[in-house]
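1. sequence unavailable; structure follows:
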């Protein structure tokens, strides 16, 4: 199945290049206004394509009104297995900047970007420079649910405080332009295999992603670099407040463990000295084995867990089954891989959903 999927995707890329063979052709206004190699010199806003919701939120807050930011993965769609259409690829081809999380989250990224003919596209891998957690799905349940507080000292401090604005400039603007050979020479590739991509769920690591995005936008439009920095600083202040709220909430909590539907909260758990006990692995579509189910049920009974978390974009059936087995209730812990139509209508955003996550965690950790 994987082979046919890759083959279909490869054919899609070829067809897209044929259909959009003039993908680099600018509109009349673009051609008259400035050379194609200097999109930032245009009076028009930057055209920024981002992979999925957290990248949209971070990019929009940094860009402000200086860019049109478009999300590739539609609202309400689980992004792990999403793949771009020919129209999506054509949109990337025409963009000034492409922002993606990396760390293996966007399985399609290399195949798409390698197929592009644009020589001016700025590519920003938001997770660049972050120490990624291993996410071996086979062994999570055999080794005491490895996403725990055991490596707490390595969160945030080692990956974020040393990576200041200058480092973000170096990492993003030098390593993440259209030349993929630079990444390969430095041992940095987009194929992170079994590493955990969910870095945006730690407010501290989200700050680092914002800085990387800031650096990429500044490369695309250097004349607006100061405004991008001001916007980033303002948004980071909110993330720092969120970080302090999480610290305060877990400091005196009765318990430090929580059971969640899939292994999305390893970075958050690591950052705040908590222990994530995932039912399934890194992909929310992964079906847990009978042994995994039994292991989680035993853990819940032994530790008298009263809340089993599920999430919004995938079925809650497995979480409900375990909750019923152990006499617990279910509640939402949102990995913010995308917003539902209802959340969008309610005006929710990353900060708002993270506050909901904080409230849900606070309650579960004190039962």
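-> Cool, the structure landed. From a predicted model like this one, the values you see are computed outputs, not experimental measurements.

2. C-alpha from now on. contacts and neighbour counts both.
-> OK.

3. quick one: residue 235 from residue 111, how far?
-> Look at residue 235 and residue 111: by CA to CA, to the nearest Å, they are 32 Å apart.

4. these two - which one has more neighbours?
-> residue 235 (17 against 13; other CA atoms under 10 Å).

5. excluding covalently adjacent residues, which one is nearest to residue 357?
-> Leaving aside its chain neighbours, residue 357 sits nearest to residue 333 (5.5 Å; criterion: CA to CA, 6 or more residues apart in numbering).

6. any idea how far residue 356 is from the one you found?
-> Distance from residue 333 to residue 356, by CA to CA: 8 Å.

7. so between those two, which is more surrounded?
-> Of the pair residue 333 and residue 356, residue 333 is the one with more neighbours under other CA under 10 Å, namely 24 against 15.

8. hmm, residue 313 and that one touching each other?
-> No - the criterion here is CA atoms under 8 Å, and residue 333 misses it with residue 313 at 11.2 Å.

9. let's bring in a second model and compare:
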């Protein structure tokens, strides 16, 4: 006699239902984070990584950022309470060396899924364009300075990879892969969203290539030496008034040198940014008879930004560069 026939049908149905519920719960646990809304909790250190998480994660993620709008990322300080909350995130996205306070907090947080964007695309050392800076401090190959923790070895690697659409696309792929790993139940969606974003960044790169192909000059002056990757990608020469820190004061020798560069290279414009003071840029422009305009390093979006998101601000940057460089 087959004893299994003695099991009441109602009991068997209940067992199947319980098993299905357990499987669903396990699938849910593997497909999303521990948030009350079932979404993957992602903490991004600052805007460019927040943007990637939101575009790739969409409805499957809840994204918080450590750097609030209007705060200069390099100057960010983190409280013990913020460090504690960081430890509750399912995924943390940051760029090591850009924000020393974040580096320290991440190390203390104990988060399992940590993504360092600096490992997703090769970092390079960028000084200024190669014009003569002999006798000046902080404007050679080590032009990004150690005082903000940006040094890796003897020379400082430039962290501003998001200002090059090609390198930013490489970071996007890495972020997408990290979200897939943390939330495999929605891997197909993350992959699809990543592919769409990479395609948009590829198109943006083409816009910059075409838009900056023929210009009267290839040199631009900016308060914040954040555009080394962009300059290298499109064959331009960046001259930073300050180093990586937009608030630092340039030396008199540096200001004198920039006046000479502006004259020699037919520079028309001194660029400043929205999150830092324009005092130095206006001072140099006044001394040299140049105009001023915005070149946004996209470290945060505020009401003063020339666009509502990464793509809009980058296209504004392109227009401002075309105007300043004399696009033909």
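-> That came in fine, so what should we check first? All values reported here derive from a predicted model rather than from experimental measurement.

10. to which residue of structure 2 is residue 218 of structure 1 aligned?
-> Under the alignment (TM-score structural alignment), residue 218 of structure 1 pairs with residue 180 in structure 2.

11. identify the residue nearest its match in space, chain neighbours excluded?
-> residue 187 (4.5 Å).

12. by how much does the helix or strand where the one you found lies deviate from structure 1 on average?
-> Assigned by DSSP states H and E, residue 187 of structure 2 falls within helix 187-211. Average distance, helix 187-211 of structure 2 versus aligned residues of structure 1 after superposition (mean CA distance after the TM-score superposition for structure 1): 0.8 Å.

13. and the strands in the stretch 101-250 of structure 1?
-> Counting by DSSP state E, counting those that start in this stretch, the stretch 101-250 of structure 1 has strands at residues 122-125.

14. can you give me the helices for it?
-> Using DSSP state H, counting those that start in this stretch, the helices assigned to the stretch 101-250 of structure 1 run over residues 109-115, 165-169, 175, 180-185, 203-220, 225-251.

15. so of the ones you listed, which one's packed in deepest?
-> Scoring these by mean neighbour count under mean count of other CA atoms under 10 Å gives helix 203-220 as the most buried, with a mean of 28.

16. mind giving me the packing neighbours of it?
-> For helix 203-220 of structure 1, the elements it packs on are helix 53-63, strand 97-100, strand 122-125, helix 165-169, helix 225-251, judged by 3 or more CA pairs under 8 Å, 6 or more residues apart in numbering; DSSP states H and E.

17. for residue 2 of structure 1, which of those is the nearest?
-> Of all these, it is strand 97-100 that lies closest to residue 2 of structure 1, at 22.7 Å by CA to CA.

18. so which bit of structure 2 is that closest one matched to?
-> Residue span in structure 2 matched to strand 97-100 of structure 1, by TM-score structural alignment: 91-94.

19. how close does the matching stretch sit to structure 1?
-> Stretch 91-94 of structure 2 sits 0.4 Å off on average (mean CA distance after the TM-score superposition for structure 1).

20. ok now that stretch, how far from the chain's centre?
-> In terms of CA atoms, centre = their mean, to the nearest Å, the gap separating the centre of stretch 91-94 of structure 2 from the centre of its chain is 12 Å.

21. hang on, the earlier thing: Throw the helices of the stretch 101-250 of structure 1 into CSV and include distance to residue 146 of structure 1, thanks.
-> Below are the helices of the stretch 101-250 of structure 1 laid out as CSV (distance: least, CA to CA, whole Å):
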stretch, distance to residue 146 of structure 1
helix 109-115, 28
helix 165-169, 29
helix 175, 31
helix 180-185, 29
helix 203-220, 19
helix 225-251, 19
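
22. what's the match for residue 212 of structure 2 in structure 1?
-> Using TM-score structural alignment, residue 212 of structure 2 pairs with residue 250 in structure 1.

23. got the contact list for that match?
-> The neighbours of residue 250 of structure 1, taking CA atoms under 8 Å, 6 or more residues apart in numbering as the test, are 256, 272, 362, 365.

24. ranking these by neighbours, who comes first?
-> residue 272 (23 neighbours).

25. counterpart of that one over in structure 2?
-> Aligned partner of residue 272 of structure 1 by TM-score structural alignment: residue 234.

26. name the nearest residue to its match, sequence neighbours excluded.
-> In space, residue 234 of structure 2 is closest to residue 209, 6.2 Å off (CA to CA, 6+ apart).

27. and for residue 91 of structure 1?
-> residue 49 (7.5 Å).

28. what helix or strand is that neighbour located in?
-> strand 46-50.

29. quick one: contacts for residue 49 of structure 1?
-> 69-72, 91-92, 95, 97-99.

30. rerun that using 7 Å as the cut-off
-> By CA atoms under 7 Å, 6 or more residues apart in numbering, the contact list for residue 49 of structure 1 reads 69-72, 92, 95, 97-99.

31. residue 349 of structure 1: which of the residues you listed is nearest?
-> For these, the nearest to residue 349 of structure 1 is residue 71 (14.2 Å; CA to CA).

32. residue in structure 2 matching the closest one?
-> Matched by TM-score structural alignment, residue 71 of structure 1 corresponds to residue 65 in structure 2.

33. now swap in residue 128 of structure 1 and tell me
-> Checking TM-score structural alignment: residue 128 of structure 1 goes with residue 119.

34. do the same with residue 361 of structure 1
-> Matched by TM-score structural alignment, residue 361 of structure 1 corresponds to residue 321 in structure 2.

35. please apply the same query to residue 318 of structure 1.
-> Aligned partner of residue 318 of structure 1 by TM-score structural alignment: residue 280.

36. of the contacts of residue 250 of structure 1, which are reproduced in structure 2?
-> Retained in structure 2 (both residues aligned by TM-score structural alignment, their matches' CA atoms under 8 Å) from these: 272, 362.

37. okay, the contacts of residue 250 of structure 1 in TSV with secondary structure and distance to residue 180 of structure 1 next?
-> Shown next, in TSV, are these (DSSP: H, G, I helix; E, B strand; the rest coil; distance: CA to CA, whole Å):
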residue	secondary structure	distance to residue 180 of structure 1
256	coil	42
272	coil	35
362	helix	43
365	coil	44
